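> Here is my input, please return the structure:
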Amino acid sequence: MAISFDKALGIHQHTLGIRSQRAEVLANNIANADTPGYKAQDVDFDQALSQAKTAQGGLSMAKTHQNHFKLGLEPAAGLAYRVPLQPDTGDGNTVDLNIERNNFMQNNLEQQMTLEFLGGKFQGMRKALRGE
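Just a heads-up that it's a prediction; the model follows:
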């Protein structure tokens, strides 16, 4: 009998990828906090998760040159500009460091939770395979 990782791991395999993507976006916001004209972005988790659940087959690959592969990556699902909570400081930058740091820490905690949950799932499957 074959093991279906999609059924065994459920939605958590998708959430891990979205959490990683969100960490990159938030880190980019923090890195550009002093860049004039930079607009803060964030990932709409619900939209990205629904897109990840409906996606079939993951990455599509298309050969563009005999020695190259093109990864069929679309722009980040659910990526949108954040509405600033404070008035413009005159340079057009919409990054609020306090909000970005809080979101980054919350995302990190949720990513760790997902990793621990997946670890428990794999441990359970390992025990089932051993017959424990």
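> all contacts plus neighbour counts: C-alpha atoms, from now on.
Noted.
> roughly how far apart are the spatially most central residue of the chain and D44?
Nearest residue to the geometric centre of the chain (Cα atoms, centre = their mean): I18, 2.1 Å. Per Cα to Cα, to the nearest Å, I18 is found 10 Å from D44.
> this one as well, want them side by side:
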Amino acid sequence: MTFFNSESFGLLKNYLDVASLRQKVVAHNIANLNTPGYKRLIVSFEDKLKEALNSEKLPLTVPLKQHLNKRPDWQQVSLSPERNYTTTMRADANNVDLEQEMTLLTTNTICYNLAVQRLSGKFEQLSYVITSRGR
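You can find the predicted model right below:
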């Protein structure tokens, strides 16, 4: 398995894509704060990822050994935003709560920075391996 095809690298890359999309969605929600009838958009990647990982339960009996190596395909998890129709905060039917969006924006920024730091650490490990090999 190569560095760029490793599962942790792929998950970090996907998470950075999700965090970037979530940032755009939250900014779009905030921009439509005063639009009557606007329903906020959400990105529910973590729930979909959990579903994908839990959907591939192994049966009690496995006919062939190679079936044990079957891993859930978390890379197929959808990254499209969805409308949230469940709540309406105001009389104009707009359900954007500025405080909630700002909290989500802050949380997303922190998680994005953590993922970037982790990915940076992986590149530092790779750099160390490459430079120490010639010694």
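> Any idea what the TM-score comes out to?
Scored against TM-score structural alignment, normalised by the length of structure 1, the superposed chains reach a TM-score of 0.71; 110 aligned residues with a Cα RMSD of 2.6 Å.
> re earlier: if I've got this straight, the residue nearest to the centre of structure 1 is in a helix?
Yes - residue state for I18 of structure 1 (DSSP: H, G, I helix; E, B strand; the rest coil) corresponds to a helix.
> To which residue of structure 2 is it aligned?
For I18 of structure 1, the aligned residue in structure 2 is V18 (criterion: TM-score structural alignment).
> Quick check: the gap between its match and F9 of structure 2.
14 Å.
> and K48 of structure 2, which of the three is it?
In three-state terms, and counting by three-state DSSP, K48 of structure 2 is helix.
> Leaving out sequence neighbours, find the closest residue to N29 of structure 2.
Spatial nearest neighbour of N29 of structure 2, chain neighbours left out: R40 (5.6 Å); criterion: Cα to Cα, 6 or more residues apart in numbering.
> returning to what we had before: distance of the match of I18 of structure 1 relative to A91 of structure 2?
From V18 of structure 2 across to A91 of structure 2, the span is 32 Å (Cα to Cα).
> cool, and N32 of structure 2?
Applying Cα to Cα, the value for N32 of structure 2 to A91 of structure 2 is 15 Å.
> what's the answer for D73 of structure 2, then?
Taken as Cα to Cα, the span from D73 of structure 2 to A91 of structure 2 is 43 Å.
> Give me the more crowded residue out of these two.
Just comparing D73 of structure 2 and A91: by other Cα atoms under 10 Å the higher neighbour count belongs to D73, 12 against 9.
> what residues are up against that one?
Going by Cα atoms under 8 Å, 6 or more residues apart in numbering, D73 of structure 2 touches 52-53.
> Over to P81 of structure 2?
Going by Cα under 8 Å, 6+ apart, P81 of structure 2 touches 25, 41-44.
> With distance to R118 of structure 2 and neighbour count as extra columns, can I get those residues in a markdown table?
Below are the contacts of P81 of structure 2 laid out as a markdown table (distance: Cα to Cα, whole Å; neighbours: other Cα atoms under 10 Å):
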| residue | distance to R118 of structure 2 | neighbour count |
| --- | --- | --- |
| V25 | 24 | 20 |
| L41 | 28 | 19 |
| I42 | 25 | 16 |
| V43 | 22 | 21 |
| S44 | 22 | 15 |
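> coming back round to it: residues near the residue nearest to N29 of structure 2, how many?
Residues contacting R40 of structure 2 under the criterion other Cα under 10 Å number 25.
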